[in-house]
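J.: no FASTA, just this:
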């Protein structure tokens, strides 16, 4: 009998929550077939079968949180007589189908992994729907919640709106109750630890984005499309090198502050499952263009739930770009155990005074920087954001720093 145990899926992982079994006792499984979905503090991961055999026992219930090393399933390797009987039955069924082709139906691909977010999977499970039977409206093949709602009501007409469908099945998907578990629970635990461990101070500032916008448009005209975020991240890395106290971690147990030599920038990303923070590793060694492409790729895969564990580890400083959502200000919570986090808010057009004392229309962005007051002081935070602003407001300075 082979035990399938919860192993360390990512660095530092100690436990996981069983959220869904993909097999049941008595099922025959093949090597590498997905068996169970487990929620860690950062992602939903699948554990696969290490061998072919028959599932004999499932000792852990869905919803239980277990430690690494816990046995989740027991598999009888090979399966002996039962597998031979299954093979015989399948052979007989194939013969019958050949004799009577009218009885043949396209089989479901039992082991196919359907692209869908965890919340979409939950809706399907709550309503006993097999996601493989749901037709995806997205060209990528990703099944979305509206596809499940449409399937649930058996709608064939495009005249019925998704909003109408959601309202029609509101009772069935119990909108009055949301399970507090998975990524949402892990986020809550981490945020609570951060807020009650770190004495937060939030510093607000404004940055004149006018010249950076002009540079971006010039690049676009020449055929180079680079996001504003890529410039901001590069300017942050340069500023962190000048103020390494914000690229640090407090080690209270040993009474020391660890100044990190690597510059791994976390990108706070909003997904259906909750807040995910993919990481651009060694951002100081990458060009603005490379940062642009990597950030775009990481963000997309975070939203699609396709990130690997190492892509969400070891961040030294986190960025939250909430401006596109319309945010005008906030007091962000630090991504523990980091020392600081910076949030970029909405950029507004407003009257400003230029170098010639003329009143012109400029693009002004508000930022908020939360930092650990045990590690750094307010004056240092102001100097840090001043340095950052100087690189953004005078983009040629940013270019010079990279030579």
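T.: Nice, I can see it. Computed from a prediction, not measured in an experiment: that's the story for all the values here.
J.: contacts, neighbours, all on C-alpha from now
T.: Fine.
J.: Next, the contact list for residue 16, please.
T.: Taking CA atoms under 8 Å, 6 or more residues apart in numbering, we find residue 16 in contact with 6, 38-41, 65-68.
J.: nope, residue 396 is what I meant
T.: So residue 396 contacts nothing (CA under 8 Å, 6+ apart).
J.: Next up, a structure to set beside the first:
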């Protein structure tokens, strides 16, 4: 018997939530076949089968939080079966009372259903058994469209049946659901936030940035069929500022009493999803062009929304940003630092405001507030002000940013 356990899938993970089993007791599985989906604070991962065999038992129910090393299910292989058989043969037979013979039972081997974790997630949310769907993808793989077509056909069937029935439970009391399960990613987010907030002495600096020239420059680029998001400019300006203030691209090692200045700029972007907050990471921003950053933000955001991020996508960050402007947040916030990083910057909604110019005239400018939280153990307030001023200079004069890239 082989015990399949939860193993550490990255960055010192200590626990995970059992989301969904992809097999059931009695199923025959192959090597590396996905057995169960588990969710950490960063991603949904699959635990593969270590060998070919038959599922003998499932020990942990769906929805339960388990620690690394916990046995999730048991697998019987041909090798373990032969070992048990030989052990019985080495013992003398024991006389037993004759039993009534019954017809031998036959076991059907379940054919493996090919579908991505995201497709399985859609099916689970709608209560669909994937075994009832014929896949149209390569090698019979079930696609998202297959699930949606099946749901549509079921709905049409239900509409026809509903016309022949009379509902008699109109006066039945409706069940009230006021409780929201506190588990999965929400529980992991809470744990991470609590640890960061009570470990790091947070200090937040607020600044106002004029983005008028940046928005004009973006419009000029569009005339040449070049579309670069404002977020991409923010990330690049941030990277250029980190070159001058590397103390904010660092990690504090309290155990060895040393501050590690990171050479690479791996910028995490906070993304709001149906499952909760997730932070995919854009690697080596210091070496990427604006267009490359734009494409990477778009790619990672889409993967986050579809719950398809890999471990590589969500690890290794050195600085995090949160663009809450599109959500309507225009004044400010006190963002919580993504430990073990030492700083996080939030961008708020751009708004037209009256501003006094250098010529003492009133002008309407497009302004944006930023909030930067930093670890006061690692940096002082003066450094935070200088850093945000450097960032603002690049944003307010976008062509200076291009000069840095020459």
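T.: Good, I have the coordinates. Since the model is a prediction, treat every value here as computed from it, not as a measurement.
J.: Show me which of the contacts of residue 16 of structure 1 is closest to residue 119 of structure 1.
T.: Closest to residue 119 of structure 1 out of these is residue 39 (12.4 Å), distances taken as CA to CA.
J.: number of nearby residues for residue 111 of structure 2?
T.: Using other CA atoms under 10 Å, residue 111 of structure 2 is surrounded by 10 other residues.
J.: where do the helices sit along the stretch 151-300 of structure 2?
T.: 184-199, 212-222, 230-244, 290-305 (DSSP state H, counting those that start in this stretch).
J.: Present those helices as CSV; the columns should include mean neighbour count and distance to residue 51 of structure 2.
T.: Listed next are those as CSV, based on neighbours: other CA atoms under 10 Å; distance: least, CA to CA, whole Å:
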stretch, mean neighbour count, distance to residue 51 of structure 2
helix 184-199, 16, 28
helix 212-222, 15, 55
helix 230-244, 20, 45
helix 290-305, 18, 30
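J.: list the buried ones in the helix or strand harbouring residue 83 of structure 2?
T.: Here residue 83 of structure 2 is covered by helix 78-89, with elements defined by DSSP states H and E. Buried residues in helix 78-89 of structure 2, counted by 16 or more other CA atoms under 10 Å: none are found.
J.: what does stretch 366-374 of structure 1 give?
T.: Neighbour counts over stretch 366-374 of structure 1 (16+ other CA under 10 Å) mark 366-373 as buried.
J.: Which residue in structure 1 aligns with residue 316 of structure 2?
T.: In structure 1, the residue matched to residue 316 of structure 2 (TM-score structural alignment) is residue 314.
J.: So what's the residue count around residue 330 of structure 2?
T.: 18.
J.: need the contact list for it.
T.: Per CA under 8 Å, 6+ apart, neighbours of residue 330 of structure 2: 348-351, 368-369.
J.: can you tell me which of these lies nearest to residue 223 of structure 2?
T.: Distances from residue 223 of structure 2 to these, taken by CA to CA, are shortest for residue 350, at 22.3 Å.
J.: The closest one falls within a strand, correct?
T.: Yes: counting by DSSP: H, G, I helix; E, B strand; the rest coil, residue 350 of structure 2 is located in a strand.
J.: Leaving out sequence neighbours, find the closest residue to it.
T.: residue 368 (4.5 Å; CA to CA, 6 or more residues apart in numbering).
J.: what do you get for residue 120 of structure 2?
T.: residue 130 is the one closest to residue 120 of structure 2 (CA to CA, 6+ apart), at 7.8 Å.
J.: Quick one: neighbours of residue 99 of structure 1, just the number.
T.: 11.
J.: Counterpart of it over in structure 2?
T.: In structure 2, no residue is paired with residue 99 of structure 1, using TM-score structural alignment.
J.: Can you tell me how far residue 99 of structure 1 is from residue 91 of structure 1?
T.: 13 Å (CA to CA, to the nearest Å).
J.: would you list the buried residues of stretch 366-374 of structure 1 in CSV and tack on distance to residue 223 of structure 1 and secondary structure?
T.: Output for those, formatted as CSV (distance: CA to CA, whole Å; DSSP: H, G, I helix; E, B strand; the rest coil):
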residue, distance to residue 223 of structure 1, secondary structure
366, 29, strand
367, 30, strand
368, 33, strand
369, 34, strand
370, 37, strand
371, 38, strand
372, 42, strand
373, 44, coil
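J.: out of the residues you listed, what pair is the most spread apart?
T.: Most distant of the buried residues of stretch 366-374 of structure 1, by CA to CA, are 366 and 373, 21.4 Å apart.
J.: on that earlier part again, scan the contacts of residue 330 of structure 2 and report the most crowded one.
T.: Neighbour counts for the contacts of residue 330 of structure 2 were taken using other CA under 10 Å; the highest belongs to residue 348, which has 24 neighbours.
J.: Once you drop chain neighbours, what's closest to that residue?
T.: Residue 348 of structure 2's closest residue in space is residue 325 (CA to CA, 6+ apart), at 4.1 Å.
J.: For the counterpart of the one you found in structure 1, the count of nearby residues, please.
T.: With TM-score structural alignment as the criterion, residue 325 of structure 2 lines up with residue 323 in structure 1. The tally of other residues near residue 323 of structure 1 (other CA under 10 Å) stands at 18.
J.: I figured residue 323 of structure 1 was touching residue 344, is that so?
T.: Yes: counting by CA atoms under 8 Å, residue 323 of structure 1 does reach residue 344; the two are 5.8 Å apart.
J.: quick one, strands of the stretch 301-406 of structure 2?
T.: Secondary structure of the stretch 301-406 of structure 2 by DSSP state E, counting those that start in this stretch: the strands cover 319-323, 343-356, 362-375.
J.: Throw the ones you listed into JSON lines and include distance to residue 110 of structure 2, thanks.
T.: Formatted as JSON lines, these follow (distance: least, CA to CA, whole Å):
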{"stretch": "strand 319-323", "distance to residue 110 of structure 2": "45"}
{"stretch": "strand 343-356", "distance to residue 110 of structure 2": "49"}
{"stretch": "strand 362-375", "distance to residue 110 of structure 2": "53"}
